[in-house]
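Enquirer: This is a predicted model, with the sequence first.
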Amino acid sequence: MKTSILVFGSHNFLATLPDQIHDANTFNLKVISDFNQAVSHIQNVQPDIIFVQTSWKGSIKICSWLKEQNQLSWIHCILIEDRPQQLVKKSQRGWEWEFEMTANALNQGADAYIWLLTEETNDRLTTATKSLILSQLTVGVRKVQKYRDLMNTNDILSAIALADSLTDLNNRRALEWDLPRQINKARTQDISLSLIIIDVDFFKKVNDQHGHLVGDRLLQLLCSRLRHNLRSQDIAFRYGGEEFVVLLPHTNGDEAMTVAERLNRIVREQPFAINSNLHLHITISLGVACFQPDDDEKGMNLLHRADQCLLAAKAAGRNQVIGWEQYSQVSNLEAVS
């Protein structure tokens, strides 16, 4: 991946920088002269390194702004001092004043502060200045690579933390993170959302008769079958033990019932081959509920309704699907009688 460089300043300023920075095979280079455009570019593109021309209007402002953006702290900001009056003062006031200027630049948000010194006989950079700029460029490249490595590591750790180690489904922690997001999306975009809770019927008998290793293998095979019979948009989670939750975005009640009925059928119709000598027939009970506008933001109401339907399916004999509408009708009849 190419390193992305933003130069905030003029094209004439860019021309003074070392030739290596202009290598299109190594760097994606962008020059922006307007402060607001530069901020927008940084927010959208997130360049790896920024060269800032000190004499350009808004130079210190952009360094200070960048310093305040915690999510962009990995961007390496190099402030290049090209103001003629400052270069004159540098030669007159000595190294203590130079150190003071550097400290001020770093305090205002720059990661590096470099004096743009040129040869007296021409406009070319001194060897030391060129070397220092390229060295800071290397620091920036190294810094962004460490950031990318860290992000990759965090992605892996997040995936591990949100995955169930036995079934490879998302775990309960992942559901607690994703369900509020789906609730918010359904509410703000006015789209449907449904949820299924699944429980394996009489799973304790499997563990009691065949042992926990067989029970674990059965759950693995079950989850594999469920996963391969869900739609691409559906998201399955292991909720705990032999209980599972499936989120169904963009899905109304009738569509959710169709999905649930299909899952119930594909589980009961074919046994699970634990090994060459053991094939187990199992069934599942399923409760289905849909998002309602007055549901809480964490999805507890939605989960509760689906769980009530699941309990009703188990009480009615298991191996079946009950949705909230069906559950409500039965509850109303019982209340009337």
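Expert: That came in fine, so what should we check first?
Enquirer: contacts and neighbour counts: CA atoms only from here.
Expert: Will do.
Enquirer: just the helices in the chain please.
Expert: Ranges of helices in the chain, per DSSP state H, are 11-16, 35-45, 59-68, 84-93, 95-107, 127-161, 172-189, 203-210, 212-228, 253-268, 300-315, 324-336.
Enquirer: For the fifth one, could you pull out the residues that count as buried?
Expert: By 16 or more other CA atoms under 10 Å, the buried positions in helix 95-107 come out as 98, 101, 102, 105, 106.
Enquirer: which of those lies closest to residue 173?
Expert: Distance to residue 173, by CA to CA, is smallest for residue 106 among those, at 41.5 Å.
Enquirer: Figure out which of the helices of the chain is closest to residue 239.
Expert: That would be helix 172-189 among the helices of the chain, by CA to CA, at 5.0 Å.
Enquirer: and that closest one, what other elements does it pack with?
Expert: strand 193-200, strand 235-240 (3 or more CA pairs under 8 Å, 6 or more residues apart in numbering; DSSP states H and E).
Enquirer: Of those strands, flag the one that's most buried.
Expert: strand 193-200 (a mean of 26; mean count of other CA atoms under 10 Å).
Enquirer: what angle do that strand and strand 235-240 make?
Expert: Per axes from the mean of the first three to the mean of the last three CA atoms, to 10 degrees, the angle that strand 193-200 makes with strand 235-240 is 40 degrees.
Enquirer: Show me what strand 193-200 is packed against.
Expert: Using 3+ CA pairs under 8 Å, 6+ apart as the test, strand 193-200 ends up in contact with helix 172-189, strand 243-249, helix 253-268, strand 284-290, helix 300-315.
Enquirer: Minimum distance to residue 67: which of those has it?
Expert: Between residue 67 and the helices and strands packed on strand 193-200, the tightest spacing by CA to CA is seen for helix 172-189, at 30.0 Å.
Enquirer: If you count neighbours, what's buried in that closest one?
Expert: Burial within helix 172-189, assessed by neighbour count using 16+ other CA under 10 Å, is assigned to 172, 174, 175, 179, 180, 182, 183, 186, 187.
Enquirer: Apart from its neighbours in sequence, what residue is nearest the first one?
Expert: Once its chain neighbours are removed from consideration, residue 172 has its nearest residue in residue 239; the separation is 5.0 Å (CA to CA, 6 or more residues apart in numbering).
Enquirer: wait, that neighbour sits on residue 247?
Expert: No: at 11.7 Å, residue 239 does not count as touching residue 247 under the criterion of CA atoms under 8 Å.
Enquirer: Next, count neighbours for residue 220.
Expert: 17 (other CA atoms under 10 Å).
Enquirer: separation between it and residue 243?
Expert: Residue 220 is 13 Å from residue 243, where distance means CA to CA, to the nearest Å.
Enquirer: Check it against this one:
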Amino acid sequence: MAADGAQRVMEDSSDSDDSMSGKRPVFSSEETALPDDLLENSEEFVRLYEEHQPELQQVIKDLEGSSDEFLDKYGTATRASRAGGLVGAAGVVGGIGTAGAAILFAPFTGGLSLVLGAASVSAAVGGGAASFKSNTIKEIEQKKAVDEVENALNKFNTTTDRVTNRLKNICNDVEKIWQYQNDEQSRLIKHGIEHFRKSVEDLSDLAKLFAPGDLRRVLEQGTRTVHMHKFMQTFIAVLLNMLGFLFILEDNRTLRDFDKLKRRLPVREEELESKAGKFIYKMRETINHLQNTLNELETSKSEVERVIIPNLNQYVKQQREAHKSAESD
């Protein structure tokens, strides 16, 4: 139910500390608090989404390219060398590589490029002084690449969090108006809870601005977007954890997994045999959730622009005119 979903959103209403510098008409009545806040949050939600959408979409595009390039470069290098054994280790446990084994996540240029350098793998498998001397450089490059993946995911998470916090506030206020339209506040007053009376009086004008069906759709869409964002955060956390403990073996199991993933065959995670294969699978799954979250934010933005902003702008305009008229009298 929309009200139940929105009630859960209301628990997080204090998450946002963003502020908007736009000027608002100042009225003497406390009645203006909710419409003023709702309009501010709505306009700021739209502004933040439009400002950050291009860079968020670019992060998704870069990550998609990274997983594909990784599969291609790793498979090519592995088949060229086929020396077997441990090729490398990426992560914070046990350092990165040994004198005879190192995996290279190439430096990122023009976006994210989580790729395995074929030449580096061949050199590492071949061993010898050249491989040993290049170890420090490889470690630095690998750390930089891994850090950039982490930074990209964290950036997507924190940026969408800022945008979504505004949407939470919108859902909270829409919930109040929608409940009033469904006589929720009136029912409480009839049971003797007098401190709700002021709220009912404040919401009476606002309730007339919106069709109940429109508010319900805004509330349902906004609540779904907030929940999608929280779901996305869990996938980012899992992927970052896997990235920190990723070990790649140059063996047939890894190659079989990579072949399946490269051809984009329908496959379940439990059917994959290697940690590297499961990492790429989880990376693609996370990318899907990033895109779904961005799509949900776009839909919520459209609903807010369609229903909330034009009606509240008209309401604020009327209040301003009424205030001026009262002052002239």
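Expert: Arrived safely. The shown structure was predicted, so the numbers you read here are calculated from the model rather than taken from an experiment.
Enquirer: Any idea what the TM-score is?
Expert: TM-score for the superposed pair, counting by TM-score structural alignment, normalised by the length of the second structure: 0.29. Supporting figures: 141 aligned residues with a CA RMSD of 5.7 Å.
Enquirer: Ends of stretch 51-64 of the first structure, what's the gap?
Expert: Stretch 51-64 of the first structure has an end-to-end distance of 14 Å (CA to CA).
Enquirer: which one of the helices and strands packed on strand 193-200 of the first structure has the most crowded surroundings?
Expert: Of all these, strand 284-290 has the most neighbours on average by mean count of other CA under 10 Å, namely a mean of 28.
Enquirer: who's in contact with that strand?
Expert: Around strand 284-290 of the first structure, the neighbours that count as contacts under CA atoms under 8 Å, 6 or more residues apart in numbering are 192-201, 252-253, 256-257, 260, 264, 267-268, 302-303, 305-314, 318-324.
Enquirer: okay, the angle between that strand and helix 253-268?
Expert: Computed by the same axes, to 10 degrees, the angle between strand 284-290 of the first structure and helix 253-268 is 170 degrees.
Enquirer: biggest helix in the second structure, by residue count?
Expert: What stands out as the longest helix in the second structure, according to DSSP H, is helix 33-81.
Enquirer: rewinding a little: closest one of the buried residues of helix 172-189 of the first structure to residue 150 of the first structure?
Expert: Taking CA to CA as the measure, residue 150 of the first structure lies nearest residue 174 of the buried residues of helix 172-189 of the first structure, at 21.2 Å.
Enquirer: Among the helices of the first structure, which comes closest to residue 114 of the first structure?
Expert: Here helix 127-161 is closest among these (CA to CA), at 7.2 Å.
Enquirer: What is the closest one packed up against?
Expert: Contacting helix 127-161 of the first structure under the criterion 3+ CA pairs under 8 Å, 6+ apart are the following elements: strand 49-53, strand 76-81, strand 112-115.
Enquirer: got these as TSV, with distance to residue 138 of the first structure and mean neighbour count columns?
Expert: Output for these, formatted as TSV (distance: least, CA to CA, whole Å; neighbours: other CA atoms under 10 Å):
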stretch	distance to residue 138 of the first structure	mean neighbour count
strand 49-53	10	25
strand 76-81	10	24
strand 112-115	12	20
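Enquirer: now those as JSON lines including distance to residue 29 of the first structure?
Expert: Shown next, in JSON lines, are those (distance: least, CA to CA, whole Å):
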{"stretch": "strand 49-53", "distance to residue 29 of the first structure": "10"}
{"stretch": "strand 76-81", "distance to residue 29 of the first structure": "15"}
{"stretch": "strand 112-115", "distance to residue 29 of the first structure": "19"}
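Enquirer: what about the helices in the stretch 151-300 of the second structure?
Expert: Along the stretch 151-300 of the second structure, the segments classed as helices by DSSP state H, counting those that start in this stretch run 184-190, 197-209, 212-244, 252-262, 275-303.
Enquirer: and the gap between residue 312 of the second structure and residue 301 of the second structure?
Expert: Distance from residue 312 of the second structure to residue 301 of the second structure, by CA to CA: 15 Å.
Enquirer: cool, residue 60 of the second structure as well?
Expert: Distance from residue 60 of the second structure to residue 301 of the second structure, counting by CA to CA: 20 Å.
Enquirer: Could you do residue 319 of the second structure as well?
Expert: According to CA to CA, residue 319 of the second structure and residue 301 of the second structure sit 25 Å apart.
Enquirer: ok, residue 322 of the first structure - contacts?
Expert: Shown in contact with residue 322 of the first structure (CA under 8 Å, 6+ apart): 286, 287, 288, 309, 310, 312, 313.
Enquirer: okay but the fifth one is in contact with residue 195, surely?
Expert: No: contact status for residue 310 of the first structure versus residue 195: not in contact, 11.4 Å apart, counting by CA under 8 Å.
Enquirer: and residue 319 of the second structure, how far is that from residue 89 of the second structure?
Expert: Where residue 89 of the second structure is concerned, residue 319 of the second structure sits at a distance of 65 Å (CA to CA).
Enquirer: Show me which of these two is the more surrounded one.
Expert: residue 89 (22 against 16).
Enquirer: Leaving out sequence neighbours, find the closest residue to residue 245 of the first structure.
Expert: Computed as CA to CA, 6+ apart, the closest residue to residue 245 of the first structure that is not its neighbour in sequence is residue 197, at 4.5 Å.
Enquirer: Just the endpoints, please. Distance across stretch 101-115 of the first structure?
Expert: Length of stretch 101-115 of the first structure, first residue to last, CA to CA: 10 Å.
Enquirer: got the contact list for that stretch?
Expert: 60, 63-67, 76-82, 87, 129, 132-133, 136.
Enquirer: Out of the buried residues of helix 172-189 of the first structure, the closest to residue 144 of the first structure would be?
Expert: Nearest member of the buried residues of helix 172-189 of the first structure to residue 144 of the first structure, counting by CA to CA, is residue 174, at 28.9 Å.
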